[in-house]
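In: take this sequence and fold it.
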Amino acid sequence: MKSICVYCGANFNGDPVLKAAIEKLTARMSERGISLVYGGGSVGVMGLLADEMLSRGGAVTGIIPQFLMDKEVGHKGLTEMIVTSNMHERKKKMADLSEAFLILPGGFGTLEEFFEVLTWLQLGLHNKAIGVLNIGGYYDNLFAQMDVMVEQRYLKQANRDLVFNEQDPELLLEKMMNFSATPDEVWFKDRNLT
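Out: A predicted model of the protein is given here:
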């Protein structure tokens, strides 16, 4: 695995546990030569993540739409900054440049990006690992809702199980690096054809 796209928030609540987890995550990524692809921001969890990765000598590619660059929220010190014309191009480019997806705490945008790539995996449009770094149980209610979806038969257990949910960055990275599923396997599981 050479690159991971990290989705996370443009706000940061100052949680020292999250900060320590980001430090550990970026240390492990840089040690393994895994580059960071992210939304290009200089603020919030995004900015913290990029700064930690850069401080360890890791490569960081930011992808940001022009309207956010115009608001001066783009990071100025990245390895590479790609400016897109809109949000859709941004998300496509982030996915194209990444070999896996990792989710940190965030808001609406983070959830929207997470569910988009998860839906793409369910449909067999990619076979890249998806992991949630669930610091302090931030996403516990989200995973509980997924369990309700399975119980109510709106989601198959095989697809619920496509997401790794861990609080330890090292364990999460290890699981993501060992993920293997062909698009056809994922799709056929969903359709009850195997």
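
In: CA only for contacts and neighbour counts going forward, please
Out: Fine.

In: give me the buried positions along the helix or strand hosting residue 5.
Out: For residue 5, the element it lies in under DSSP states H and E is strand 3-7. For strand 3-7, a neighbour-count test (16 or more other CA atoms under 10 Å) marks 3, 4, 5, 6, 7 as buried.

In: which SSE is immediately downstream of that strand?
Out: Heading towards the C-terminus - elements assigned by DSSP H and E - strand 3-7 is followed by helix 16-31.

In: the helix or strand following that following helix packs against which elements?
Out: Once helix 16-31 ends, the next helix or strand along the chain (criterion: DSSP H and E) is strand 35-38. With contacts taken as 3 or more CA pairs under 8 Å, 6 or more residues apart in numbering; DSSP states H and E, strand 35-38 sits against strand 3-7, helix 44-55, strand 60-65.

In: and strand 35-38, how far from the chain's centre?
Out: Strand 35-38 sits 9 Å away from the centroid of its parent chain (CA atoms, centre = their mean, to the nearest Å).

In: pull the most distant pair out of the buried residues of strand 3-7.
Out: Greatest spacing in the buried residues of strand 3-7, by CA to CA: 3 and 7 (13.1 Å).

In: circling back to that earlier point, got TSV for the helices and strands packed on strand 35-38, with distance to residue 142 too?
Out: Listed next are the helices and strands packed on strand 35-38 as TSV, based on distance: least, CA to CA, whole Å:
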stretch	distance to residue 142
strand 3-7	16
helix 44-55	19
strand 60-65	26
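
In: for residue 133, which of the ones you listed is the nearest?
Out: strand 3-7 (10.1 Å).

In: would you do the same for the sequence below? I want to compare the two.
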Amino acid sequence: MKSTVVFCGASFGSSEIFKTQAELVGRTLAKKDIQLIYGGAVTGLMGAVANGALQEGGTVVGVLPYFLKTREIAHEGLTELVFVDTMHERKTKMNDLCDSIIVLPGGFGTLEEFFEMITWSTLGLHKKPIGILNVDGFYDELLLFINKMVQKGFVQQVYLELVLISYNIEELLDKM
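Out: As a prediction, the model looks like this:
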């Protein structure tokens, strides 16, 4: 892997472990010379993952829609900050720049990004590994629900197997 997109929250969440793990993800990617592609903000877990990578001398590319420049507060210390017009263009650009996908804790936007990437994979639009870093069991209930979608016949088991899951970033990268 040469580059990975990390989808995660623009806030820190309710526990320090989310920030700590986001920073660790950034540092780990930089140490492995994997370019970080992310949402371009300095806030929340997005800022933490970027700062972690930058502290280790990593290459960090942010992709931010113009309308979020002040709301999410654009990170000014990145290797490159790309501006786009829409949220859809943001995901498309991130997908174009990466060869793998990691999902950290986040809100509706993070979930939407994850589901779009897995949908694109099931449709054959990309063959990139998709990993969930299940920090502090954050995604446990979602994973149960996804299994229910398989059990009820709405998702094929083979598509569920496209999602790689770990509680540890090193292990997740090995799986990917």
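
In: let me see the TM-score of these two.
Out: Scored against TM-score structural alignment, normalised by the length of structure 2, the superposed chains reach a TM-score of 0.96; 176 aligned residues with a CA RMSD of 1.2 Å.

In: which strands and helices sit next to the strand holding residue 5 of structure 1?
Out: strand 35-38, strand 100-103, helix 108-122.

In: and after the last one, which helix or strand comes next?
Out: Counting by DSSP H and E, the next helix or strand C-terminal to helix 108-122 of structure 1 is strand 129-133.

In: which ones are touching the residue most central in space within structure 1?
Out: The residue lying closest to the centre of structure 1 (CA atoms, centre = their mean) is residue 102, at 2.8 Å. Contact analysis of residue 102 of structure 1 by CA atoms under 8 Å, 6 or more residues apart in numbering lists 4, 5, 6, 7, 130, 131, 132, 133.

In: tell me how far the first one lies from residue 120 of structure 1.
Out: Which is residue 4 of structure 1. Residue 4 of structure 1 sits at a distance of 16 Å from residue 120 of structure 1 (criterion: CA to CA, to the nearest Å).

In: could you dump the contacts of residue 102 of structure 1 to CSV with distance to residue 124 of structure 1?
Out: Shown next, in CSV, are these (distance: CA to CA, whole Å):
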residue, distance to residue 124 of structure 1
4, 19
5, 18
6, 21
7, 21
130, 13
131, 17
132, 20
133, 23
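
In: mapping the residues you listed onto structure 2, which are still in contact?
Out: Using both residues aligned by TM-score structural alignment, their matches' CA atoms under 8 Å, structure 2 keeps these contacts from these: 4, 5, 6, 7, 130, 131, 132, 133.

In: for the third one, which non-adjacent residue is spatially closest?
Out: Spelled out, that is residue 6 of structure 1. residue 102 (4.7 Å; CA to CA, 6 or more residues apart in numbering).

In: out of the contacts of residue 102 of structure 1, who's nearest residue 144 of structure 1?
Out: Of all these, residue 132 has the smallest distance to residue 144 of structure 1: 13.8 Å, by CA to CA.

In: what about that closest one, how many neighbours?
Out: Close neighbours of residue 132 of structure 1, defined as other CA atoms under 10 Å, add up to 23.

In: contact partners for it?
Out: 102, 103, 104, 163, 164, 165, 166, 172.

In: nearest to residue 125 of structure 1, of those?
Out: Using CA to CA, the contacts of residue 132 of structure 1 come closest to residue 125 of structure 1 at residue 163, 15.5 Å.

In: quick one: what's aligned to that closest one in structure 2?
Out: Alignment note: residue 163 of structure 1 maps to residue 163 in structure 2; criterion TM-score structural alignment.

In: looks like its match contacts residue 133 (just checking).
Out: No - applying CA atoms under 8 Å, one finds residue 163 of structure 2 not in contact with residue 133, separated by 10.6 Å.

In: of the two, give the one with the bigger neighbour count.
Out: Neighbour totals were compared for residue 163 of structure 2 and residue 133, and residue 133 leads with 24 against 17 (other CA under 10 Å).
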